[in-house]
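**Q** just a sequence and a predicted model for now, questions to come.
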Amino acid sequence: MSLTMELLILVLLPVAFLLPHGSQAGEIIGGQEAQPHSRPYMAYLEIQHRWKKYICGGFLVSENFVLTAAHCKGDKITVYLGAHNIKQEEQSQQKISVRRWIPHPQFSRATHNNDIMLLQLEERAKLNRWVDSIALPPASERVNPGAVCSIAGWGSTSTESASTPAKLQEVDVVVMQDAACPRRPNGPYHDYNSSTMMCVGDPKMGKDSWEGDSGGPLVCGKTAQGVVSWGPPTPPGVYTRVSTFIPWIQATMRRLQP
């Protein structure tokens, strides 16, 4: 495995360390601070894994479920909703423990395929102007190449630094054709699967997610179409295609709903 791919997992999210060896994606590169509380669906995940702590992103899809990446799994996960400055105890924040995490049963650490996970919260979130859910796409819907979507997170803002910002960052990214993530045997995208993944981010623009952003949503319009998953240190990055997993998401939430 190449060093570039090893570094990639770290980038998409601090939790990326939990990923299989391969590429990663994580922080927001080339973006700016989001307007406070303009993305009320955003979740900040604090993950305890053995003796280490990592962070990931996620997004609220109902009062008691957060969607994130399967590689963000740990021994204990705490979710912060309604946050902007994660280093401060804001009045808007809700801190909720995760009752159970349900990674997709076919998630592969080796290929990053099916990198999606539902988190059932210990208690229901209180929906208000700071905390709200985001809509999911219809099953099998595809976003057209060239569409401009956005990503947000508290992950690193530079591939040269491990430090993470206190305040939520955001950036616009372009959905690419699948061919922009070519499956060459020795290339960084050799595990790309167009049925379960999306290729996102124009390499000419240099805007991307990075370490610590893993699990956050790719928002197109008002819909969460992707989940930050993996990729090399430069765009395009690879996102889990949410529409492929709508039947699994709906069935899992119905099964666990009290």
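**A** On my side now, so go ahead. Residues are numbered from 1 along each chain as shown.
**Q** from now on I want contacts and neighbour counts done on CA atoms only, so please keep to that.
**A** Noted.
**Q** not including adjacent chain positions, what is the nearest residue to residue 208?
**A** Using CA to CA, 6 or more residues apart in numbering and skipping residues adjacent in sequence, the residue nearest residue 208 is residue 29, 4.9 Å away.
**Q** run through who's touching stretch 219-228.
**A** 12, 25-26, 68-69, 116, 134-137, 143, 147-151, 198, 209, 213-218, 238-243 (CA atoms under 8 Å, 6 or more residues apart in numbering).
**Q** take these and keep only those in strands.
**A** 68, 148-151, 198, 217-218, 238-241 (DSSP state E).
**Q** wait, which of those residues is closest to residue 33?
**A** Closest approach between the ones in strands among the contacts of stretch 219-228 and residue 33, by CA to CA: residue 151, at 11.7 Å.
**Q** surely that closest one touches residue 217?
**A** Yes: between residue 151 and residue 217 there is a contact at 6.2 Å, judged by CA atoms under 8 Å.
**Q** more neighbours: these two, which one.
**A** Neighbours were counted for residue 151 and for residue 217 using other CA atoms under 10 Å; residue 217 has more, 32 against 25.
**Q** contacting residues for that one?
**A** When contacts are counted by CA under 8 Å, 6+ apart, residue 217 is found next to 57-59, 68, 151-152, 224-228.
**Q** go with 7 Å
**A** By CA atoms under 7 Å, 6 or more residues apart in numbering, residue 217 lies in contact with 58-59, 151, 224, 226-228.
**Q** who wins on neighbours among those residues?
**A** Of all the contacts of residue 217, residue 228 has the most neighbours under the rule other CA under 10 Å, reaching 39 neighbours.
**Q** and the angle from the helix or strand hosting that residue to strand 237-241?
**A** If you go by DSSP states H and E, residue 228 is part of strand 223-230. Using axes from the mean of the first three to the mean of the last three CA atoms, to 10 degrees, the inter-axis angle of strand 223-230 relative to strand 237-241 is 130 degrees.
**Q** hold the first one in mind and look at this next one:
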Amino acid sequence: MALTMQLFMLVLLPVASLLPPGTQAGEIIGGWEAKLHSRPYMAYLEIQRKGDTYICGGFLVAKNFVLTAAHCKGDKITVKLGAHNIREREESQQVILVGHQYLHLDYGKEPRNNDIMLLKLAKRAKLNRWVKTINLPHTKKKVKPGRKCSVAGWGRTVAWNNLTMATTLQEVDVEVLEDDECMYRHYNASTMMCAGDPEKGKDSAKGDSGGPLVCGKTAHGIVSWGPYRPPGVYTRLSTFIPWIQETMRRLQP
């Protein structure tokens, strides 16, 4: 199916309603169901905003902190950890309210840039075989183009159907690309990274908005924005390590 190259922010995926015209949510296209609890760092975010309910992805980086995209902000956010099937009450699940949302101070000053947010949980998560944290990269450590990474999420599984949403965690492998593969308007190579598989078209290099781009055992990116086909654009985590560390240190009790 021919798809336009109009750029979009991976705005939130509505739970019970269609997206406004001209927007697109995160999705796993051409992927497969993840092995049960193989990604114990994954977080499912249910977001209340102006009376509507949306979803995003996120990932646990400390017992009381989840990283996600800044555009996943809301009036109220509930985090579900240890989930595989988000429509069932699995014994592995922990449901925790977000106490505070901390958007990067420079988010919104430039279109699509600095798309990162720390969520401080109202109570600490209990780490176990179903719920674990994921490593973050060293400051300014870049992933070399050509490396195979992966994304995961509970978003749509059919690009053109807003109602085809996954109930179980989906995943797909993508390749980190040269920055010039994502030289869309507003692309910033210092704060963003490019990944996808334009030839195979397996997904648009997007999990749910806010989910992690994982290379090996480390989260290197956050699902952010892109066109209606791969490659997609991710927040480059290595650029924001000082901000993440300082924010978490300041907010720890």
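**A** Thanks, I have the structure now. Everything quoted here is computed from the prediction, not taken from an experiment.
**Q** quantify their similarity with the TM-score.
**A** For this chain pair, the superposition-based TM-score is 0.91 by TM-score structural alignment, normalised by the length of structure 2; 245 aligned residues with a CA RMSD of 2.2 Å.
**Q** can you pull out the helices in structure 2?
**A** Per DSSP state H, structure 2 carries helices over the ranges 241-251.
**Q** the alignment partner in structure 1 of residue 229 of structure 2 and residue 194 of structure 1: what is the separation?
**A** Using TM-score structural alignment, the partner of residue 229 of structure 2 in structure 1 is residue 234. Separation of residue 234 of structure 1 from residue 194 of structure 1 (CA to CA, to the nearest Å) stands at 19 Å.
**Q** who has more neighbours out of these two?
**A** residue 234 (22 against 15).
**Q** where's the spatially closest residue to residue 237 of structure 1 that is not a sequence neighbour relative to residue 215 of structure 1, distance?
**A** Distances taken as CA to CA, 6+ apart place residue 231 nearest to residue 237 of structure 1, at 4.6 Å, with adjacent residues excluded. Residue 231 of structure 1 is 13 Å from residue 215 of structure 1, where distance means CA to CA.
**Q** more neighbours: which of the two?
**A** residue 215 (38 against 35).
**Q** contacting residues for the spatially closest residue to residue 146 of structure 1 that is not a sequence neighbour?
**A** Leaving aside its sequence neighbours, residue 146 of structure 1 sits nearest to residue 175 (CA to CA, 6+ apart; 5.3 Å). Counting by CA under 7 Å, 6+ apart, residue 175 of structure 1 makes contact with 145-148, 199-201.
**Q** any chance of those in TSV, with distance to residue 37 of structure 1 too?
**A** Listed next are the contacts of residue 175 of structure 1 as TSV, based on distance: CA to CA, whole Å:
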residue	distance to residue 37 of structure 1
145	29
146	27
147	24
148	21
199	28
200	25
201	24
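**Q** buried subset of these?
**A** Among the contacts of residue 175 of structure 1, those buried by neighbour count (16 or more other CA atoms under 10 Å) are 148, 199-201.
**Q** can you name the two of the residues you listed that are farthest apart?
**A** Within these, two members stand farthest from each other by CA to CA: 148 and 199, at 12.5 Å.
**Q** what distance do you get for residue 186 of structure 2 to residue 225 of structure 2?
**A** When distance is defined by CA to CA, residue 186 of structure 2 is 11 Å away from residue 225 of structure 2.
**Q** do the same with residue 69 of structure 2
**A** Taking CA to CA, one finds residue 69 of structure 2 at 10 Å from residue 225 of structure 2.
**Q** next one: residue 59 of structure 2
**A** Residue 59 of structure 2 is 18 Å from residue 225 of structure 2, where distance means CA to CA.
**Q** same question, residue 119 of structure 2
**A** In terms of CA to CA, residue 119 of structure 2 sits 20 Å off from residue 225 of structure 2.
**Q** and for residue 181 of structure 2?
**A** Taken as CA to CA, the span from residue 181 of structure 2 to residue 225 of structure 2 is 14 Å.
**Q** and those two? which has more neighbours close in?
**A** Ranked by neighbour count (other CA under 10 Å), residue 181 of structure 2 and residue 225 place residue 225 first, with 28 against 16.
**Q** check contacts around the more buried one.
**A** Neighbour list for residue 225 of structure 2: 8-10, 232-234 [criterion: CA under 7 Å, 6+ apart].
**Q** got the contacts of residue 217 of structure 1 as TSV, with distance to residue 127 of structure 1 columns?
**A** What follows is those, written out as TSV (distance: CA to CA, whole Å):
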residue	distance to residue 127 of structure 1
58	16
59	13
151	22
224	18
226	23
227	22
228	24
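**Q** show me which of these is closest to residue 256 of structure 1.
**A** Distances from residue 256 of structure 1 to the contacts of residue 217 of structure 1, taken by CA to CA, are shortest for residue 59, at 18.1 Å.
**Q** I'd say that closest one and residue 42 touch.
**A** Yes: Residue 59 of structure 1 lies in contact with residue 42 (CA atoms under 7 Å); the separation is 4.7 Å.
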